[in-house]
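Peer 1: model the following, please.
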Amino acid sequence: MSTNLRDEIERVLVAWDAHEISVGAPPVVDFDCRPSLDGAEAIGRVEAYQELARLRQGADDLLASRVDCHLAYLGALLGERLPLREYVRRTQGCDVMGWSEEYVTWRGDQARAAMADLGIAWGSTTRGDLLDSEHNLTVDEIPAALRTAADEFEPLVRKATGTTADYNLTIETDDVDAYWSYWLDGAGKDARLRLNMRNARFTDVQARQFALHEILGHALQCASYSARCVNEDVPWVRVLSVHADHQVLLEGLAQAWPLFVAPEDKALVAHVKLDHYLQLVRGELHIAINDGVSVTDCLALARARVPFWGDEVIGRLLADRGVDPLLRSYQWAYPAGVDWFVTLAETNDTEVITDVLTAAYRSPLTPGELSARLG
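Peer 2: Have a look, this model is predicted:
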């Protein structure tokens, strides 16, 4: 492995990121794990594409696979429209096989049972009823609730992963017209958590869930990568992007963390089971809208599966996954990732689980590398 080549790839990514930010587009760099955060003069998409294609010629398999993620995404930004399965394979590094109707229904039965255990009926008001059954937090209460929950779970996550990395967290609130309710980015041991108050309603249970997902999931995990990069010349690209092939790991484990560290927390686990099912339904719709299924039929599927989704929610879901070049790739990481890690938790194989969780906080593993650890 040539660290000079790795550094050149990172230089191009940072320069391309500067261009995207300058034109108000989504950034390329989600988290920067390099010890020295050198900037670069902005370069446009075509130049970035050509530079990465040139660098790929001398890359080993590890670097080449990461460069391929960026080339596929850049191609989409420049107008290419690869078939969904090829596009996700080249960006997220996994197959778009989907799940059988029977499997999705089974996970739905689990979600409904979890709701029933909390006294929540399944129907058009399920989501609202669930949140109403919990303690709603005001905007002013949210940051303290997140930090308190993170403090509670941090020793458990550190024990499960073996990480000793430090992290610094800044919490901000936003009000933007976007699909996300919360988002974390950063560099080194410094992370910024943004809460989109236009979409999100926060309860005490959600505070525990988001603390595990964003703070002890993404923030601590990326800080752990950064700490390793300080002490070791790692072979992988140290600039992380959500359209790249480590995202199935990052989003999958972040969603499933309660099953590993709080399996007795009935309300928290119920949220995971519900969200797992909803992600599988989103996956069904992701495939359908890209396979030419009509909007009418997609709406019918969504309404049958999730009676509490309104038309605007379903419409935004379809547009994100069918049209947006970033979300057409990135949004697949959520159902693929959560299903993989929920299944891992259900094995109760302590040895394998410990191996996966420890490795997951040392390197941004690809789906193939995750699967290889199952033996």
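Peer 1: only C-alpha atoms from now on, for both contacts and neighbour counts.
Peer 2: Noted.
Peer 1: what's next to the lengthiest helix in the chain, contact-wise?
Peer 2: Counting by DSSP state H, the longest helix found in the chain is helix 266-290. Helix 266-290 is touched from outside by 83-84, 96, 98-99, 104, 107-108, 110-112, 114-115, 118, 205-206, 208-209, 255-256, 258-259, 262-263, 295, 298, 301-302, 305-306, 317-318, 321-322, 328, 332, 334-335, 338-339, with contacts defined as Cα atoms under 8 Å, 6 or more residues apart in numbering.
Peer 1: how about 6 Å then?
Peer 2: 107-108, 111, 114, 321-322, 335 (Cα atoms under 6 Å, 6 or more residues apart in numbering).
Peer 1: check stretch 38-51 too.
Peer 2: Under the contact criterion Cα under 6 Å, 6+ apart, stretch 38-51 has outside partners 15-16, 18-19.
Peer 1: please, which helix or strand holds the residue nearest in space to the middle of the chain?
Peer 2: For the chain, the residue nearest the mean C-alpha position is residue 251 (2.9 Å; Cα atoms, centre = their mean). Per DSSP states H and E: residue 251 is located in helix 247-261.
Peer 1: tell me the angle of that helix relative to helix 266-290?
Peer 2: 160 degrees (axes from the mean of the first three to the mean of the last three Cα atoms, to 10 degrees).
Peer 1: how far does helix 247-261 sit from its chain's centre?
Peer 2: Here helix 247-261 is found 9 Å from its chain centre; the criterion is Cα atoms, centre = their mean, to the nearest Å.
Peer 1: now stretch 246-253
Peer 2: 5 Å.
Peer 1: strands of this protein, residue ranges please.
Peer 2: Ranges of strands in the chain, per DSSP state E, are 31-32, 168-174, 182-187, 190-196, 239-240.
Peer 1: list the buried residues of the third one.
Peer 2: In other words, strand 182-187. 182, 184-187 (16 or more other Cα atoms under 10 Å).
Peer 1: next one: stretch 266-280
Peer 2: 267-280.
Peer 1: second input sequence below; structure requested for side-by-side comparison:
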Amino acid sequence: MTLRDDIETALRAWDAYERQRGCPAVIDYDCAPTDVEIPPVADRIDAHARFTDLERRAHAEDQPHLADRVGAHLAYLRALLGEHQPLDAYVQATQGCTAAGWTDDYITACRDRAISAIGACGVTWGPDTAAHLDEAEGPVPSDDVPDLIRAAATEIEPTVRRLTGATADYDLTIERVDLDVYWAYWLDGAGSKVRLRLNQRNARFTAVRLRQFAQHEILGHALQAANWSANCTRNDVPWVRLTSVHAQQQVLMEGLAQALPLFTAPDDEPLTTRIRVDHYLQLVRAELHRAINTGTSVADCVDHARDRVPFWKDSTIADALTDRGADPLLRSYLWSYPAGIDWFVALADTAGPEISGTILRTAYQRPLTPADLAQLWPSGPRIGGPGTPDTP
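Peer 2: Presented below is the predicted three-dimensional model:
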């Protein structure tokens, strides 16, 4: 067996262990599903020993991409075992980029752009912005959501396939769940089979959000992962064929999925307005992510969040701080959202069609790390921020 195959076997064994304990899965999408049953690891120490050995092998065989991937799993395992690395080191090891953050001037400029965009929709900035924006977009009855999502995806899918070169089919199942967790929707799967879960506690849809959601989850994630899987069927690819949200492909996946409408529907102003607002909100979440991990008090974080986003509820702020400060998985994974959307918004706004076209097509052929993205666009912004942010 190759080193890649041994890494995948170790991942399946660790994933089986975590799932049988009722803990978050290790594998989110399986691009090379198999009927071979892999026994679970004995415990997390066993998993740590296996990945430590695999990391040594990767360095000995001069396979830095595989060494980095194994390093992400080791960093997350150590966090599960109680180790608390400084944020920048932890994010660098897992997501593959810095957690340097963005300056106040930059974040304020993104806020001003978002305010200008919602103003064009007749919505003002203040405590009621979220509610008024939902009203302007047109709320959608929850019972109609699954069919409307499919219809929205079908309408824009030819454009996405043209831009990305994706040719794979996907078989989508939509489930409703009611869970007390941070996410409103979650996608996972294996091969061409994709499962989309809608968390009824958090999921709220408007006509615009439906179009955004269809591009993010179905055409941004499902089609992309299914196309990776089809590539694995045709070719003996050198990369690990299992995705994990604590690993380096996630900046690509979440960044492109969030910003995809800027490439596919740039003239859909209500939809691009949502992207501009989300870009700003992710940068504020990044500020809180850094602050709560670098010694800023909860009170100061709350005051800063209220000042930055007057329409956020206290429960929203509390969840943001808890997730990013206390949860080993989310402390890594949630950084991929601001890091990813900021880079891909810049790509859409400034790179030009030749560079952006190459990146979109490559992104649907194989997982790309932040280092891969930087190599494809050397003059692009630093993923994870340029640093020198102001502390809340």
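Peer 1: that older thread, okay, the longest helix of the first structure sits on what stretch of the second structure?
Peer 2: Mapped onto the second structure using TM-score structural alignment, helix 266-290 of the first structure spans residues 269-293.
Peer 1: mean per-residue distance, that stretch versus the first structure.
Peer 2: Stretch 269-293 of the second structure differs from its equivalent in the first structure by a mean of 0.4 Å after superposition (mean Cα distance after the TM-score superposition for the first structure).
Peer 1: can I get the contacts of stretch 38-51 of the first structure in JSON lines including neighbour count and distance to residue 64 of the first structure?
Peer 2: Formatted as JSON lines, the contacts of stretch 38-51 of the first structure follow (neighbours: other Cα atoms under 10 Å; distance: Cα to Cα, whole Å):
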{"residue": "15", "neighbour count": "22", "distance to residue 64 of the first structure": "19"}
{"residue": "16", "neighbour count": "26", "distance to residue 64 of the first structure": "18"}
{"residue": "18", "neighbour count": "20", "distance to residue 64 of the first structure": "22"}
{"residue": "19", "neighbour count": "20", "distance to residue 64 of the first structure": "23"}
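Peer 1: ok, those residues vs residue 138 of the first structure, which is closest?
Peer 2: Of all the contacts of stretch 38-51 of the first structure, residue 138 of the first structure sits closest to residue 18, with 35.4 Å by Cα to Cα.
Peer 1: which residue, other than its chain neighbours, is closest to the closest one?
Peer 2: residue 42 (4.9 Å; Cα to Cα, 6 or more residues apart in numbering).
Peer 1: what does the one you found correspond to in the second structure?
Peer 2: Per TM-score structural alignment, the equivalent position to residue 42 of the first structure in the second structure is residue 40.
Peer 1: for residue 10 of the second structure, see how far away its match is.
Peer 2: Distance of residue 40 of the second structure to residue 10 of the second structure, given as Cα to Cα, to the nearest Å: 9 Å.
Peer 1: and what of residue 219 of the second structure?
Peer 2: 30 Å.
Peer 1: the helix holding residue 251 of the first structure against the second structure, how far on average?
Peer 2: With mean Cα distance after the TM-score superposition for the first structure, helix 247-261 of the first structure averages 0.2 Å from its match.
Peer 1: other residues contacting that helix?
Peer 2: Helix 247-261 of the first structure is contacted by residues 213, 217, 333-334, 337-338, 341-342 when judged by Cα under 6 Å, 6+ apart.
Peer 1: can you give me how far stretch 87-106 of the second structure is from the chain middle?
Peer 2: Computed by Cα atoms, centre = their mean, the chain-centroid distance of stretch 87-106 of the second structure equals 14 Å.
Peer 1: where in the first structure does it fall?
Peer 2: So stretch 87-106 of the second structure sits over residues 84-103 in the first structure, by TM-score structural alignment.
Peer 1: how long is the matching stretch from one end to the other?
Peer 2: End-to-end for stretch 84-103 of the first structure, by Cα to Cα: 22 Å.
Peer 1: try stretch 359-368 of the first structure
Peer 2: This stretch, stretch 359-368 of the first structure, spans 13 Å end to end (Cα to Cα).
Peer 1: before we move on, what about stretch 51-61 of the first structure?
Peer 2: First residue to last in stretch 51-61 of the first structure (Cα to Cα) measures 18 Å.
Peer 1: one step back: which one of the contacts of helix 266-290 of the first structure is nearest residue 191 of the first structure?
Peer 2: Each of these was scored against residue 191 of the first structure by Cα to Cα, and residue 335 proved nearest at 24.6 Å.
Peer 1: need the counterpart of that closest one in the second structure.
Peer 2: By TM-score structural alignment, residue 335 of the first structure lines up with residue 338.
Peer 1: what's the closest non-adjacent residue to its match?
Peer 2: Distance criterion Cα to Cα, 6+ apart; nearest residue to residue 338 of the second structure, sequence neighbours excluded, is residue 282 at 4.8 Å.
Peer 1: show me what residue 307 of the first structure lines up with in the second structure.
Peer 2: Checking TM-score structural alignment: residue 307 of the first structure goes with residue 310.
Peer 1: number of residues surrounding the closest residue to that match other than its chain neighbours?
Peer 2: Spatial nearest neighbour of residue 310 of the second structure, excluding adjacent residues (Cα to Cα, 6+ apart): residue 127 at 4.9 Å. The local packing of residue 127 of the second structure (other Cα atoms under 10 Å) involves 14 other residues.
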